[in-house]
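Trainee: got a structure for you, letters missing:
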């Protein structure tokens, strides 16, 4: 499954060329189609050729709620998303991204999901550093339990909202996000979460 993009950006329709100057942002996020980036000596080590997705959830009494975040640069709702840094594994990247983007200050259970997707490599500035013939990169999905935990948004998002399954599914922009959410919802109803990822954090 290929990760879809907003129709107004797909194939460059309605998009304008833009140079992204924030190197830290670039190493963790794909460039929207139609955007360009100029590399300099100050550009950090390239991101790893994979993407991660983390769906936050919580129990509120007998109800299940899921967090959606509105992305600042594209104004779309999504789960936590990003890429690996240096030699991180997908699990390590997911833990770090969730910690950074949700403002977490202590270890929180993270669960691997079966949902995977493929993202076109052309959306990433760091593609030039990847092996020749890399046309798509895998996206690995996880879930994080924020029951009783206060979450806060980073500068990469303008809002975080807790929603029930139906309304969360409705607002999520990307197919892979909706698929991961659906899997997580089924697992929670069946009380069938996998073993959590082991954290290296103290």
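Mentor: Cool, the structure landed. Keep in mind the model is a prediction, meaning the values are calculated, not measured. Numbers count the residues shown, from 1 in each chain.
Trainee: Please count neighbours and contacts with C-alpha atoms only from this point.
Mentor: OK.
Trainee: element containing residue 161?
Mentor: Element membership for residue 161, per DSSP states H and E: strand 157-163.
Trainee: Could I get the buried residue list for that strand?
Mentor: 157, 159, 160, 162, 163 (16 or more other Cα atoms under 10 Å).
Trainee: burial of residue 60, as a residue count?
Mentor: Here the number of neighbours of residue 60 (other Cα atoms under 10 Å) works out to 10.
Trainee: Find the helix or strand that residue 95 is a member of.
Mentor: Secondary structure from DSSP H and E places residue 95 in helix 90-102.
Trainee: Tell me which other helices or strands that helix touches.
Mentor: Packing partners of helix 90-102 (3 or more Cα pairs under 8 Å, 6 or more residues apart in numbering; DSSP states H and E): strand 51-60, strand 80-83.
Trainee: other SSEs contacting the longest one?
Mentor: Counting by 3+ Cα pairs under 8 Å, 6+ apart, the packing neighbours recorded for strand 51-60 are strand 63-71, strand 80-83, helix 90-102, strand 136-145, helix 175-189.
Trainee: take a look at this one as well, against the first:
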């Protein structure tokens, strides 16, 4: 799985339901495409993003009504240091690698927060955003994955994260299996992804 470059320090949440409660957007559906996304320059680092388009089947939490049908989600490819000439140095996964790792039709769970349109104003100099609307129609809302909340289904029904360590995702699959009353406790267990979808549906209705 493509996890990008760089290291992430994040608050590990114990289960999917807890993540839904703490974030703006929580949906499940199928990947319908990948596009080059925005990039964020903080002065010493440039973080590059891809945008994944999700045809939504289940919306537990949304920031905009349009996300009941289609959600556009930013996927961090990693951060490159900025060299003396102001250009990014290093390499990050390509769009082609993402498309091969998570092809069109793959089931996905996306949990994250809405990306504000006024990012530059909120964070101030030297924070700069390039190509803010890349990968989506003009005016369409953008969400950004939380580290644990970017989960995809493998061909045999197992669970893989785009960002988080396997151990941190296993907390979620164990909890979801307990709720489902089955043995698909590991990320490598067939059926573990469906358990997470079922938990997401429960969080939407209750």
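Mentor: Okay, I see it. These numbers were taken from a predicted model, which means no experiment stands behind them.
Trainee: After superposition, what's the TM-score here?
Mentor: The TM-score (TM-score structural alignment, normalised by the length of structure 1) is 0.28; 102 aligned residues with a Cα RMSD of 5.9 Å.
Trainee: coming back round to it: so what does the strand holding residue 161 of structure 1 touch, helix or strand wise?
Mentor: Looks like strand 157-163 of structure 1 contacts strand 63-71 (3+ Cα pairs under 8 Å, 6+ apart).
Trainee: so what does the following helix or strand past the strand it packs on touch, helix or strand wise?
Mentor: As assigned by DSSP H and E, the chain's next helix or strand after strand 63-71 of structure 1 is strand 77-78. On a contact count with 3+ Cα pairs under 8 Å, 6+ apart, strand 77-78 of structure 1 meets strand 63-71.
Trainee: Just the buried positions in the strand it packs on, please.
Mentor: Buried, per 16+ other Cα under 10 Å, within strand 63-71 of structure 1: 64, 65, 66, 67, 68, 69, 70, 71.
Trainee: nearest to residue 97 of structure 1, of those residues?
Mentor: residue 69 (13.2 Å; Cα to Cα).
Trainee: isn't that closest one right next to residue 80, touching?
Mentor: Yes: Residue 69 of structure 1 lies in contact with residue 80 (Cα atoms under 8 Å); the separation is 7.2 Å.
Trainee: which ones are touching residue 53 of structure 1?
Mentor: By Cα atoms under 8 Å, 6 or more residues apart in numbering, the contact list for residue 53 of structure 1 reads 79, 80, 81, 82, 94, 139, 140, 141, 142, 177.
Trainee: of all those, which two lie farthest apart?
Mentor: 94 and 177 (14.4 Å).
Trainee: the more surrounded of these two?
Mentor: residue 94 (30 against 26).
Trainee: which non-adjacent residue is nearest the more buried one?
Mentor: residue 52 (6.0 Å; Cα to Cα, 6 or more residues apart in numbering).
Trainee: Contacts only, for the one you found.
Mentor: Contacts of residue 52 of structure 1 by Cα under 8 Å, 6+ apart are 81, 82, 83, 84, 90, 93, 94, 139, 140, 141, 142.
Trainee: Please give me every residue in contact with residue 201 of structure 2.
Mentor: By Cα under 8 Å, 6+ apart, residue 201 of structure 2 lies in contact with 58, 59, 60.
Trainee: Please, which helix or strand holds it?
Mentor: Counting by DSSP H and E, residue 201 of structure 2 is part of helix 192-205.
Trainee: same deal with residue 21 of structure 2?
Mentor: For residue 21 of structure 2, the host element (DSSP H and E) is helix 16-22.
Trainee: Determine the set of other helices and strands touching that helix.
Mentor: helix 192-205.
Trainee: right, and residue 80 of structure 1 touches residue 100 too?
Mentor: No: shown here, residue 80 of structure 1 and residue 100 do not form a contact pair, counting by Cα under 8 Å, at 9.7 Å.
Trainee: quick one: which of those two has more around it?
Mentor: Comparing residue 80 of structure 1 with residue 100 by neighbour count (other Cα under 10 Å), the higher total belongs to residue 80, at 28 against 16.
Trainee: tell me the contacts of the closest residue in space to that one that isn't next to it in sequence?
Mentor: In this structure, residue 80 of structure 1 finds its nearest non-sequential neighbour in residue 54, 4.9 Å apart by Cα to Cα, 6+ apart. By Cα under 8 Å, 6+ apart, residue 54 of structure 1 lies in contact with 79, 80, 81, 94, 98, 141, 142, 143, 144.
Trainee: now swap in residue 195 of structure 2 and tell me
Mentor: 173, 176, 177, 180, 184.
Trainee: Which of those residues fall in helices?
Mentor: Among those, DSSP state H puts 173, 176, 177, 180 in helices.
Trainee: still on that earlier bit, just send the contacts of residue 52 of structure 1 back as TSV, with distance to residue 184 of structure 1 too.
Mentor: TSV is the format used below for the contacts of residue 52 of structure 1 (distance: Cα to Cα, whole Å):
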residue	distance to residue 184 of structure 1
81	16
82	19
83	21
84	22
90	18
93	19
94	16
139	16
140	13
141	10
142	9
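Trainee: Tell me if residue 115 of structure 1 really is in a strand.
Mentor: Yes: counting by DSSP: H, G, I helix; E, B strand; the rest coil, residue 115 of structure 1 is found in a strand.
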